[in-house]
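# would you be able to build a 3D model of this:
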Amino acid sequence: MIIVYIIAGIITLFILLQLIVQLRAKFRTGKKIDNLPGHIGDIVRQGAKVLLYFYSPNCGSCKTQTPVIDEMARDTKNIYKVDVSRDLKTAMILGVMGTPSTVIIESGIVKKYFIGYKNKQTLLKFFS
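Sure thing, here's the model as predicted:
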């Protein structure tokens, strides 16, 4: 019986952690971003609409999401990939807690924050 409680506790903890990540992402939406470093920061400060895709080399879901982002970037400008293992500062400023994450910024404001894999149609719905 103890094993059942342990398994239930682990499942509950996993669900709570997912909920916390989703809520943090939701609370980032609508926030002004004016302190991003480098070229991406310059583009954001100009008020452009920007899609930032956060990934890591060891992320399994990123291996599925990255080709979608690459395809979009061929046809659309202001789409940037951010490797969190090389640019942790940008990820921290935007509160990225896991990969893949996609953040859409317009006029310096976070408009949409996605966690996990999203198909091209979903991303284009918010970034077109």
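
# drop to CA atoms for contacts and neighbour counts, all remaining ones
Will do.

# contacting residues for the residue most central in space within the chain?
Nearest to the geometric centre of the chain sits Ser101, at 2.1 Å (C-alpha atoms, centre = their mean). By C-alpha atoms under 8 Å, 6 or more residues apart in numbering, Ser101 lies in contact with Tyr53, Phe54, Tyr55, Tyr113, Phe114, Ile115, Gly116, Tyr117.

# packing partners of the helix or strand encompassing the second one?
Secondary structure from DSSP states H and E places Phe54 in strand 50-55. In this structure, strand 50-55 packs against helix 62-75, strand 79-83, strand 101-106, with contacts taken as 3 or more C-alpha pairs under 8 Å, 6 or more residues apart in numbering; DSSP states H and E.

# one more sequence to fold, the one below, so I can look at both together:
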Amino acid sequence: MPKPYPARYRANPNRKGKIMSSELIVHTGDAAFEQDVLKSDLPVLLDFWAPWCGPCKMIAPILDDIAAEFEGRLKVVKINIDDNEATPSRFGVRGIPTLMVFKNGDVVATKVGALAKGQLTAFVEASIA
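You can find the predicted model right below:
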């Protein structure tokens, strides 16, 4: 039997129906994508992921760190590609994890595959500058 996820990765019932990886990460879906990502006042780092994806699990704690480090300057959002097929299709996602940075509703940078924290930090800093 698999171990349960640590408490910080479980659903938080106090967050208006959104499932959170941490208090700073928003999980979105096809229906809420426009509001959560395209209409965001802050730049958005969007993670296309799936629960069965090993590299996605590897970068999850790094995304938590990025969300904390860039709080107030960047919004970190995750979308499960198994539960939401329209958005990955719309943006041509072919592999996961795929990370995209959005500014003012437009994709300004994309990376496919797991990144180390230093690489992800540099990617974000260059993308939101």
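
# and the strand holding Phe54 of the first structure, which stretch of the second structure?
Under TM-score structural alignment, the alignment places strand 50-55 of the first structure onto residues 44-49 of the second structure.

# the first structure: matching residues for stretch 114-123 of the second structure?
Aligned using TM-score structural alignment, stretch 114-123 of the second structure spans residues 117-126 in the first structure.

# off-centre distance for the matching stretch?
The chain centre lies 12 Å from the centre of stretch 117-126 of the first structure; the measure is C-alpha atoms, centre = their mean, to the nearest Å.

# what does it rub up against?
Ser61, Cys62, Thr64, Gln65, Val68, Ile69, Met72, Pro100, Ser101, Ile104, Lys112.

# hang on, Ala67 of the second structure packs against Pro61?
No: using C-alpha atoms under 8 Å, Ala67 of the second structure is not in contact with Pro61; the gap is 9.8 Å.

# ok, the two, which is more surrounded?
Neighbours per residue, other C-alpha atoms under 10 Å: of Ala67 of the second structure and Pro61, the larger number sits with Ala67, 22 against 16.

# quick one: closest of the helices and strands packed on strand 50-55 of the first structure to Ile20 of the first structure.
Closest approach to Ile20 of the first structure among those is made by strand 101-106 (14.7 Å; C-alpha to C-alpha).

# how far away from the center of its chain is the strand holding Phe54 of the first structure?
With C-alpha atoms, centre = their mean, you get 6 Å for strand 50-55 of the first structure.

# swap in stretch 10-30 of the first structure?
Stretch 10-30 of the first structure has its average C-alpha position 13 Å from the chain's average C-alpha position, going by C-alpha atoms, centre = their mean.
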